[in-house]
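Undergrad: task: produce atomic coordinates for the following.
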Amino acid sequence: MDSRALLAELPRLRRYARALVGERAAADDLVQDTLERAWARAAQWRPDGELRAWLFGIMHNLRMDQLRRPGLSTRSLEDGDLDLPTRPTQADALEVGDLDAALARLPEEQRAVLLLVALEEMRYDEVAATLGIPLGTVMSRLSRGRERLRTIMDGGQAGTRLRIVR
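TA: Below you'll find the model as predicted:
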């Protein structure tokens, strides 16, 4: 079987499949299934026979098989029809309350930097200008504030860790 002759039949196969099925995507699937079966059974094709008739016969038989076989019941899904799973929200109020209490336990300078960066979404240089402190101080306070907040939220004590620097 010559692949060029097979490719030459594609427009006719698509037209026939579209007439059989009516839907473009289903017709393309039928053409693909037809070509797959033709390649798999290329040894059954007789070179003295007409390729178009053989391919159309394969397509017709595949379509009849589809109609006889009970298919999956499908329905078109529109964006509004989807029932997407959502996470449970019962504990949200408790978590917000815990976060508020943990923020209240932070030193004022750390809380201010943390809130300006996380809540107000300000850049570090904007926070430095707003609070009138150097940029390095903003980054230091933010780092220490995040670490202390993490410790408090994990249930640990927010103690001060002192290091001896030599």
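
Undergrad: CA only for contacts and neighbour counts going forward, please
TA: Noted.

Undergrad: all helices for this structure, in order.
TA: 3-8, 10-21, 24-40, 51-68, 92-104, 108-114, 124-131, 135-153 (DSSP state H).

Undergrad: looking at these, which is buried most?
TA: The highest mean neighbour count among the helices of the chain, using mean count of other CA atoms under 10 Å, belongs to helix 108-114: a mean of 19.

Undergrad: surely R141 touches E109?
TA: Yes. Applying CA atoms under 8 Å, one finds R141 in contact with E109, separated by 7.2 Å.

Undergrad: which residues touch stretch 12-24?
TA: If you take CA atoms under 8 Å, 6 or more residues apart in numbering as the criterion, stretch 12-24 is touched by 27-28, 30-31, 55-56, 59, 63.

Undergrad: quick one: these as CSV, columns for distance to L135 too.
TA: Shown next, in CSV, are these (distance: CA to CA, whole Å):
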residue, distance to L135
A27, 64
D28, 61
L30, 65
V31, 65
L55, 74
F56, 75
M59, 72
R63, 71
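
Undergrad: closest to A129 among these?
TA: D28 (62.2 Å; CA to CA).

Undergrad: which residues does the closest one contact?
TA: Contacts of D28 (CA under 8 Å, 6+ apart): 14, 17-18.

Undergrad: please provide the structure for the following sequence as well, for comparison with the first:
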Amino acid sequence: MTTVGTTQEGGEGVEWSLASPLEVDPPSSEAAARFRAIRDEHFEFVWRSVRRLGVPDADVDDAAQQVFIVASRRLDEIAAGSERSFLFGTAMRVAMQVRRTLRRRSEVSLSDDAAEGPPLDPPDAGPDAEELLAQRRARALLDEVLETLPLDVRAVFVLFELEEMRVPEIASLLGIPLGTAASRLRRGRELFQEGLARVQARKKRSIR
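TA: Here you go, the predicted structure:
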């Protein structure tokens, strides 16, 4: 296992790897059962979260796994009912560290590659190839625009617009005042529209 960074969790440095195993259950059977229940219920949410928080596609699985490694180590600190909040907060920190580490290593993120889109004429295209191509391009565009949002604003925007959570739920999840969540959502919408306009204008210029 190659360790490539650390996250600060409650003042404790937690080493992590881009090849960390997911099966890191706590030692006691009761703790292991609770951990597995948390993992099974929230894995898809965590996976989507780290991806939408800017982790390159190639590293999303490992980043999501790392969130649960942290959760398994700090299981006693996770109050019943606050699992989702803990996991999302951890996902934000892991996502930031992954991106910093990959930038330092000058690795090209898959999100940048995806922004270029798949080949215009994919070989052996099936009947749904055109629809799939449109979906991939839309996802690449979404990723590119989300990348322009500050992380705290992006978190609220993603939870509201993509996870379809209400503002009070988001405020509770992130541990921020309701007014702060609402203002970040407004700012996120403004920045998203501005970013979308810039990206679309750039793409139009590039094809002239």
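
Undergrad: tm score of chain vs chain?
TA: Remark: TM-score between the superposed chains equals 0.39 [TM-score structural alignment, normalised by the length of structure 1]; 71 aligned residues with a CA RMSD of 2.2 Å.

Undergrad: returning to what we had before: closest to A104 of structure 1 among the contacts of D28 of structure 1?
TA: Among these, and counting by CA to CA, the member closest to A104 of structure 1 is R18, at 68.0 Å.

Undergrad: distance of that closest one from A53 of structure 1?
TA: With distances taken as CA to CA, to the nearest Å, R18 of structure 1 is found 17 Å from A53 of structure 1.

Undergrad: before we move on, what about M59 of structure 1?
TA: 10 Å.

Undergrad: repeat that for D33 of structure 1.
TA: Taking CA to CA, one finds D33 of structure 1 at 16 Å from A53 of structure 1.

Undergrad: likewise I152 of structure 1?
TA: From I152 of structure 1 to A53 of structure 1 the distance is 77 Å (CA to CA).

Undergrad: and what of T137 of structure 1?
TA: Taking CA to CA, one finds T137 of structure 1 at 81 Å from A53 of structure 1.

Undergrad: which strands and helices sit next to the top helix by length along structure 2?
TA: Identified as the longest helix of structure 2 according to DSSP H is helix 178-206. With contacts taken as 3 or more CA pairs under 8 Å, 6 or more residues apart in numbering; DSSP states H and E, helix 178-206 of structure 2 sits against helix 129-146, helix 151-157, helix 167-174.

Undergrad: if we go to 6 Å?
TA: helix 151-157 (3 or more CA pairs under 6 Å, 6 or more residues apart in numbering; DSSP states H and E).

Undergrad: and the contacts of the helix it packs on?
TA: 184-185, 188 (CA atoms under 6 Å, 6 or more residues apart in numbering).

Undergrad: give me the neighbour count for the residue nearest to A140 of structure 2 when sequence neighbours are not counted.
TA: Residue nearest to A140 of structure 2 in three dimensions, not counting chain neighbours: A115, with 4.8 Å by CA to CA, 6 or more residues apart in numbering. Using other CA atoms under 10 Å, A115 of structure 2 has 18 neighbouring residues.

Undergrad: wait, A115 of structure 2 sits on A138?
TA: No. Counting by CA atoms under 6 Å, A115 of structure 2 sits too far from A138 to count as a contact (9.3 Å).

Undergrad: about what we covered before: of the contacts of helix 151-157 of structure 2 - the most surrounded one?
TA: For the contacts of helix 151-157 of structure 2, neighbours tallied by other CA under 10 Å; top is G188, 25 neighbours.

Undergrad: against D152 of structure 2, how distant is that one?
TA: From G188 of structure 2 over to D152 of structure 2 (counting by CA to CA), the distance is 9 Å.

Undergrad: A71 of structure 2 now?
TA: For A71 of structure 2, the distance to D152 of structure 2 - CA to CA - is 21 Å.

Undergrad: ok, these two, which is more surrounded?
TA: Per other CA under 10 Å, whichever of A71 of structure 2 and D152 has more neighbours is A71, with 23 against 15.
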